[in-house]
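Enquirer: Give me coordinates for this.
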Amino acid sequence: MKKALLQACALCVGATGVHAAGLDRSGQGINLIFEEGSALQARLGYAIPDISGEQNGVESGNVGENFFAPGLGYKRALTDKLDFALIYDQPFGADVEYPSNFPLSQNPLAPFGGRTDVLRAEADVDAITAVLRYKVGNGFSALGGVRGQRIDANVAVPAVLGYEVDFDNTTDFGYLVGVAWERPEIAARVSLVYNSKITHDIDTTESFNALGPTGVVVQTVDSTTRVETPQSINLDFQTGVAPKTLVFGSIRWVDWPQADVAPQAFTALPPNSDPLVSFADETLTYTLGVGYQFSDEFSGAISAGYERDTGSLVSNLGPTNGFWSLGVGGTYSLEKTQISGGIRYTDIGDATTTTGGEFSGNSAWSVGLQLTYALD
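Expert: Now for the predicted structure:
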């Protein structure tokens, strides 16, 4: 199998680098560590979600904001047995904004001078992962590394007395460990990687409206909020099944109930007592695909993805529940450079929110471009 075929398949598995349903963005993939020799890699994905619903008879319109998902990587073969990779990605994120007439965008104190805003959330999680791979022998290798992660977020929930919260930039660290097995002559590889949760204690500024002696005032509370990005497990596999043909897939488990977010003031404000963000269920995401090498220069792949609908209520800041997807990708090879591109369609599952919102008939498109340059 040519590396071009493997690259096309890896790109299609990663859905062009963008998961457009929910908060899981990159899938925390580390396939760069398996590149031959030393290499540089750059990736840019773009997602166009269409997520709409209604609550109390009020239509939300499309609340999903378009977003970019960049990725960079450097891989170096240190010795015949030891490889190193440095990978940047955005593993999690949120870009949601509702219209001003939506029920949760209405500040009950607005008629008395309270501030106006809309229900919205913007969260960016940037990660840099340093990975070592040691080849034990007989096709087996051990993987381990450190992940540094930065969170920056701002959320507004006007229905809770004009509430807004700003999470200051903070960087904390976690780890990953794993094992892999390869048989290059048939392009077979299986890898199992555990990604630890990362705990952030974030300086938080919360503000909301209250009735004072002279009317409506803005009150501010400074505190520390614990935010945990969830632990996860990635199982990736591939194998040649016929000349120039590869079958590949993945299973990803994410422990979302770890990721509840409950700022101090928000949970105490009427009529609220729940966390700002909460998750009822873990998720399992499946991908399966086939790649084919059409020529020495060009390879292509097609893949399908699935995440089941849990049936649980979801947050208005992430009104999705499960999905299925179909993606195609291709790679063209030029001496030391491989140019990969892909597109994916995602049918986003229907969801009911904790406040009674109903979201259905939603979908997303995502596209991506990836360049890999061999340094050897």
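
Enquirer: use CA for all of it now, contacts and neighbours both
Expert: OK.

Enquirer: Can you tell me the element the residue lying closest to residue 249 once chain neighbours are set aside falls in?
Expert: For residue 249, the nearest residue in space outside its immediate sequence neighbours is residue 288; the separation is 4.2 Å by Cα to Cα, 6 or more residues apart in numbering. Under the assignment given by DSSP states H and E, the secondary-structure element containing residue 288 is strand 283-293.

Enquirer: which helices and strands does that strand pack with?
Expert: For strand 283-293, the packing partners by 3 or more Cα pairs under 8 Å, 6 or more residues apart in numbering; DSSP states H and E come out as helix 3-13, strand 245-254, strand 298-307.

Enquirer: Can you say which of the ones you listed is nearest to residue 107?
Expert: If you check each of those against residue 107 by Cα to Cα, strand 245-254 wins as the nearest, at 34.5 Å.

Enquirer: And the closest one, what does it pack against?
Expert: If you count contacts as 3+ Cα pairs under 8 Å, 6+ apart, strand 245-254 packs onto helix 3-13, strand 232-242, strand 283-293.

Enquirer: Which stretch among the ones you listed is buried most, on average?
Expert: Taking mean count of other Cα atoms under 10 Å as the contact definition, the stretch among the helices and strands packed on strand 245-254 with the greatest mean neighbour count is helix 3-13, which reaches a mean of 28.

Enquirer: roughly how far is it from the heart of the chain?
Expert: Per Cα atoms, centre = their mean, to the nearest Å, the displacement of helix 3-13 from the mean C-alpha position of its chain is 20 Å.

Enquirer: one more, for comparison:
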Amino acid sequence: MNRTISTIAGGALLLTSVASGAQAGGLERGGYSWDLLFNNGTVATDAGVTHVMPERRIKNARDTDPSNGPGFGSTSVDETPSYNVPRWSGKVGITPEFDCLASYQQPWGVHTNPGYAWQGNASNIETEITSNDYGLTCSYKWQVGPGFLRGIAGVSYQEIEGFKTRMVNSLIPLSGAFPGFDGTGTLDIKGDGWGWRAGVAYEIPEYEMRFSLIYNAEIDLGEVNGTVDLTEIPRALASARNPFLGTVTDVYGTATLPQQLEFKWQTGIAPEWLAFGTVKWTDWSVLGVIPFCPTVTKSLGSCNPSSPFRLTSLDLMFQDGWYVMAGIGHQFTPKWSGAAQISWDRGTSTGLTTQTDTYLLSVGAQYQPNKSWQLQAGAAVGMLSSGSYGPTACEGNQACGVDAAYEFGDDFVSALSVSAKLKF
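Expert: Model prediction:
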């Protein structure tokens, strides 16, 4: 029975990574995974990569802010390029009851690249955020009734960096009066912080049953530092209204990455058959308007959405995210098993991003040639639901989403994932 848990649940873990990589909630990319902690080997390692191919296409784009010059270019563009999500984890059973897991993940990230020549370039030309999470998670289990109760706790060090480029003054490239300048501006940011997690799990190996509930605390990045580069606009155009044109300005802000609560379950339903599922809540609403102010103004007051010193901002205004998944797995032979699952991720957009509801069907197979090795491959296909970008109520009595307007329809998303696991 334990062997069936190991083989089928391993395939289910792969499908979870496929779905996490392809879902569209907030800035979620690879999400968190601590499942290897439950592996019954003394030493186990797991490494894999998911390749995601979203096909989000923006339609009917138009420039709605005449103050930065007229829009130019296409009204329809592809927004999101393909991307990869790597992961690695290693588990050691220190005693029969005490296990620890070291992990590297990329839980958060986004990359949109509609380009320079489209009507909405005042809102975005290219935005990319990446993350690195280095975690250590341990558990202790003891027998309770017919199974084992497990207490779980851990910490993570997390790094975040990214940039956003947009059109600041389209009159510069359109007029031709300033050769060599394209009128864009770029915000670069970088931050880091520590987080923790705690949870419980109950397992009954005889029935291939496990229930787990893990809380991942929010990560306070504290002061996020960066620069605003406006050197693509001639310094001669600087004025009292915007003295930063033509320069690179050091800026700072503050941000918090969301807390998360995840419930997972699995249970045997017949010989060689396993059912499993997940319900997850993520507090994406902590990311509203993230202002950035010149560092030289730090002593003059806090940098908040209403600050008179605000130079730029990342306007997200997310709502909380929910993710629900259910699946079934089957062991066909001692070496081969497979699994399939369906999932829904509630969109976190309130009108300032294209991250709407995502529906996925994922399938995967696992080959285990011996007790030590497992090789896995999975695929997912799904739909990104339709929506629009435009004026949205936001923090600090500031108008958000007034720079452009556009729509997007129901779009296709697909993903592929491969991984290998070694245990002994």
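
Enquirer: Fetch the TM-score of the aligned pair.
Expert: Once superposed, the chains reach a TM-score of 0.89 (TM-score structural alignment, normalised by the length of structure 1), with 360 aligned residues with a Cα RMSD of 2.6 Å.

Enquirer: about what we covered before: which one, of the helices and strands packed on strand 283-293 of structure 1, ends up nearest to residue 98 of structure 1?
Expert: Set against residue 98 of structure 1 and scored by Cα to Cα, these come closest in strand 298-307, at 25.2 Å.

Enquirer: which residues in the stretch 51-200 of structure 2 form strands?
Expert: Using DSSP state E, counting those that start in this stretch, the strands found in the stretch 51-200 of structure 2 span residues 57-63, 77-78, 83-93, 98-105, 110-112, 126-144, 147-167, 184-204.

Enquirer: Need these in CSV (columns: mean neighbour count and distance to residue 277 of structure 2).
Expert: Rendered in CSV, the data for the strands of the stretch 51-200 of structure 2 read as follows (neighbours: other Cα atoms under 10 Å; distance: least, Cα to Cα, whole Å):
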stretch, mean neighbour count, distance to residue 277 of structure 2
strand 57-63, 20, 31
strand 77-78, 18, 33
strand 83-93, 21, 21
strand 98-105, 21, 21
strand 110-112, 19, 26
strand 126-144, 19, 22
strand 147-167, 20, 19
strand 184-204, 20, 14
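
Enquirer: Residue 3 of structure 2: which of those strands is closest?
Expert: Among the strands of the stretch 51-200 of structure 2, strand 184-204 sits nearest to residue 3 of structure 2 (Cα to Cα), with 13.6 Å.

Enquirer: That closest one - contacts with which helices or strands?
Expert: Taking 3+ Cα pairs under 8 Å, 6+ apart as the contact definition, the neighbouring helices and strands of strand 184-204 of structure 2 are strand 147-167, strand 209-216, strand 219-229.

Enquirer: Any idea which of the ones you listed gets closest to residue 380 of structure 2?
Expert: strand 209-216 (24.7 Å).

Enquirer: For that closest one, give me every contacting residue.
Expert: Where contact means Cα atoms under 8 Å, 6 or more residues apart in numbering, the residues beyond strand 209-216 of structure 2 that reach it are 152, 195-204, 259-268.

Enquirer: circling back: just put the strands of the stretch 51-200 of structure 2 in a markdown table and tack on distance to residue 415 of structure 2.
Expert: Listed next are the strands of the stretch 51-200 of structure 2 as a markdown table, based on distance: least, Cα to Cα, whole Å:
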| stretch | distance to residue 415 of structure 2 |
| --- | --- |
| strand 57-63 | 17 |
| strand 77-78 | 17 |
| strand 83-93 | 10 |
| strand 98-105 | 18 |
| strand 110-112 | 15 |
| strand 126-144 | 19 |
| strand 147-167 | 23 |
| strand 184-204 | 28 |
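
Enquirer: Can you say which of the ones you listed is nearest to residue 374 of structure 2?
Expert: Taking Cα to Cα as the measure, the strands of the stretch 51-200 of structure 2 were each checked against residue 374 of structure 2, and strand 83-93 came out nearest at 14.3 Å.
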